[in-house]
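Colleague: Sequence and predicted structure, then a few things I'm wondering about:
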Amino acid sequence: MRKSQSNSNKSGIELEKLTTNRLPNLNGLRVLVAVARNNSFTLAADALGVTQSAVSKQISALEVEFGQALFRRYHRRIEITSFGQRVADLAGSAFAQIETGLREMDVPAPDQIRLFGDADFLEQWLFPRLPEFEALHPTIRISITANIGMNNPPEGEWDCAVIWGRGGWNGCRFEALMTNRVFPVAAPSYF
C-alpha cells in the first residue's frame, strides 16, 4: 500500500513523497506456497529440500509479520485459513508469472541443471551419486524430471538428458554412457 505525503522543496512547490510498506519475506512466501500445495509442513520441507523445522519457522515468521494465522494446527494435521489461502494463491500466481516470463525470455535459472532421465536409471545409478556431486558443487541446484519409457525428452525443458537409445537425436550432442545387457529371466520350471 502506498501513502502520499506532501513536502515543499526550496521553490515552494509541493512534492509528493511515496512511502511503501515492505513486502513480506519472499522466501517465506515460497514456503507458504509449498505448504499450501502439499497441505503438510513435512511434505513441503521435502519438496523444498529443507527441514520441517525451517518450514515451521518461516510460516511462524510470516504469521507474525501479517499479524494473523495462516494455518490452524491440529494434533497431526494442518488446515489453511482463508487468509492463508488467499496469500498463498496470490504468491503462487506471482511466482508462476515470474517463472513464465523468465522462461519466455529464455533466461536460465542461475546455477541450475535441468536433468531429464529414465526413472530406473535415475534411481539406481544417479541418485546414489548425487551427494558427492552436491558436496563438490554446493551452489548448483539440480532439477530432475523422471520419465518411464520415454526415449524423447520434451523440447526445451532440460539441459541434459539421460535416455535409452542409440543416438541420432536432432540438434543434440550425445554420448554413450554405458551398454545395457538384456536377458530373459524365468522360473526354474521353465527350463
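Modeller: Received it, and whenever you're ready, just let me know what you need. Here the structure is a predicted model, which means the values were calculated and not measured.

Colleague: From here on, just use CA atoms for contacts and neighbour counts.
Modeller: Fine.

Colleague: Longest helix in this protein, please.
Modeller: Longest helix in the chain by number of residues (criterion: DSSP state H): helix 82-104.

Colleague: Which elements pack onto that helix?
Modeller: helix 26-38 (3 or more C-alpha pairs under 8 Å, 6 or more residues apart in numbering; DSSP states H and E).

Colleague: contacts for whatever helix or strand comes next after the helix it packs on?
Modeller: Downstream of helix 26-38, the next assigned helix or strand under DSSP states H and E is helix 41-48. With contact meaning C-alpha atoms under 8 Å, 6 or more residues apart in numbering, helix 41-48 is reached by 31, 34, 35, 37, 38, 51, 52, 54, 55, 56.

Colleague: Sort out which residues of helix 41-48 are buried, please.
Modeller: By neighbour count with 16 or more other C-alpha atoms under 10 Å, helix 41-48 contains the buried residues 41, 42, 43, 44, 45.

Colleague: what about versus this one:
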Amino acid sequence: MRSLPPLASLRAFEAAGRLLSFQDAARELGLTPTAISHQVRLLEQSCGKPLFQRRPRPLSLTPAGATLLSRVSKGLDLFAEGFEAISDRQQQRLKVTATNAFAARWLMPRVPSWRALRPDIGLDIMGSDTVLDLVGGEVDVAIRYARQAPKGLVCSEIGRDNYLVVASPSLVGRGPLDFTPQDLSRYPLIDGQWTDDFLNPPMWFEWVRLARERWSDVPDLAGHASLSFREDLHGIEAAIAGYGIAICSDILVAPELASGALVRVSSLALEGYAFIAAHRPNHPRQQTIKAFEAWIAECFRAMMSTDHQRS
C-alpha cells in the first residue's frame, strides 16, 4: 500500500516551489498565503525535512525540496494527462510559456476573460525565465521578452513596457513626487539582476547613465542598492513592502500604481523591451494559436487605454 501525503499539500508545495513565492502560489490556486504555508508545513512534517529556506529572503528550495519538486511536478503532469485521456469531454489545451513575472502578475489575472471567450480551450501556463523549446513542441506559444523578435518563429508584438522608479507610500509618502538623484540616494534602493544577453537592462546603473545627461553631480546610485533580486516578482514584492525604491516595469506594477500601493517617485523612466507572442511556423493548430494571440493583444490594448485615460 502506498504511503502518500495529501494531494492538497503536494499541489501547494509544487506551486510554491515553482514560483518561489507563497503569495503567487496562493493566487494561482485560489487560496490564501497562510493556507499555502500550512499545507507546506504539513508536507514538511510528513517527510521530516525542511523543503524551503525561508530566511534570509528570497524564498528558496532546500536540496530536499528541489529533489521533491522535480518529482511532484512530473507526477502532477501525469495525473493531468491521465485524466484528460479518459475524460468524456476532452478539452483542447494550449501550452503557453512566459516569464515568471509576466505569467503571475499579468497573464494569470486575465485567465477568466479567456475562459469566458473560449471555454473549449484550456490553458497550461508555464512560468519560466528559461527559454522553452517551441520548435520541438515543448510548448505551443511563448510570450518572449526581448528587443527584437526571435528568428525562425512566427511572431507578433503585443506591446512594450517602460521601467519606472517606484516606492511604497509607507517609505516615501504619497506625493506627487519627483525626486532628484540626491533625494533618491537618501533611501534604500532595490536593484534587479539581468543576464548579459539583455542590452542596457533597466538597472540603477542605466538610470544613472541617463540621469547624468539631465543633471549634474548625480551620485552612483547603483552602489547604494542594498537589495538585489534576480526575480522581478521578488523585487516588486520588496518595493510594495517598503524595503526600498525600485525600478519596475509599468506593466507588471500597473495594479499597484492604480491602487496607490506603489507611487512613482521620478519622472525619468527607462525604456523596456517588447512582449512578443511566438510559435513555430508549422504548428498544426494555427487557428487556435491566432485566437489566443489576438485575445492577449486585445487585453494589452485595453490595459494601455485604461492607463492612458487614468493618467
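Modeller: In hand now; what should we look at? Just so it is clear, the structure is predicted and the values come from calculations on it, not from any experiment.

Colleague: Provide the TM-score value for the superposition.
Modeller: After superposition, the two chains reach a TM-score of 0.48 (TM-score structural alignment, normalised by the length of the first structure), with 123 aligned residues with a C-alpha RMSD of 4.3 Å.

Colleague: quick revisit: wait, which of the contacts of helix 41-48 of the first structure is closest to residue 100 of the first structure?
Modeller: Closest approach between these and residue 100 of the first structure, by C-alpha to C-alpha: residue 34, at 17.9 Å.

Colleague: Tell me who's in contact with that closest one.
Modeller: 44, 47, 48.

Colleague: In CSV: those residues, plus distance to residue 96 of the first structure.
Modeller: CSV is the format used below for these (distance: C-alpha to C-alpha, whole Å):
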residue, distance to residue 96 of the first structure
44, 17
47, 16
48, 16
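
Colleague: Return the member of the residues you listed nearest to residue 16 of the first structure.
Modeller: Nearest to residue 16 of the first structure, judged by C-alpha to C-alpha, of those is residue 48 at 42.3 Å.

Colleague: Give the buried residues for the one helix or strand residue 239 of the second structure maps to.
Modeller: Using DSSP H and E, residue 239 of the second structure sits within helix 232-240. By 16+ other C-alpha under 10 Å, the buried positions in helix 232-240 of the second structure come out as 232, 233, 234, 235, 236, 238, 239, 240.

Colleague: Tell me if I'm right that the last one and residue 166 touch.
Modeller: No - under the criterion of C-alpha atoms under 8 Å, residue 240 of the second structure is not in contact with residue 166, lying 9.1 Å apart.

Colleague: show me where the stretch 151-300 of the second structure has helices.
Modeller: In the stretch 151-300 of the second structure, the segments counted as helices under DSSP state H, counting those that start in this stretch are 169-172, 181-184, 204-214, 232-240, 254-259, 286-310.

Colleague: Could you name the stretch from these that's closest to residue 117 of the second structure?
Modeller: helix 286-310 (8.7 Å).

Colleague: Name the residues of the closest one that are buried.
Modeller: Of the residues in helix 286-310 of the second structure, 289, 292, 293, 295, 296, 297, 299, 300 count as buried by neighbour count, 16+ other C-alpha under 10 Å.

Colleague: can you list those in a markdown table and add distance to residue 72 of the second structure?
Modeller: Below are those laid out as a markdown table (distance: C-alpha to C-alpha, whole Å):
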| residue | distance to residue 72 of the second structure |
| --- | --- |
| 289 | 29 |
| 292 | 29 |
| 293 | 31 |
| 295 | 32 |
| 296 | 30 |
| 297 | 34 |
| 299 | 33 |
| 300 | 34 |
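
Colleague: which one among the residues you listed gets closest to residue 158 of the second structure?
Modeller: Among the buried residues of helix 286-310 of the second structure, and counting by C-alpha to C-alpha, the member closest to residue 158 of the second structure is residue 297, at 5.1 Å.

Colleague: Next up, the contacts around that closest one.
Modeller: By C-alpha under 8 Å, 6+ apart, the contact list for residue 297 of the second structure reads 158, 159.

Colleague: Let's see that with 10 Å instead.
Modeller: Contacts for residue 297 of the second structure (C-alpha atoms under 10 Å, 6 or more residues apart in numbering) come out as 156, 157, 158, 159, 275, 276, 277, 291, 303.
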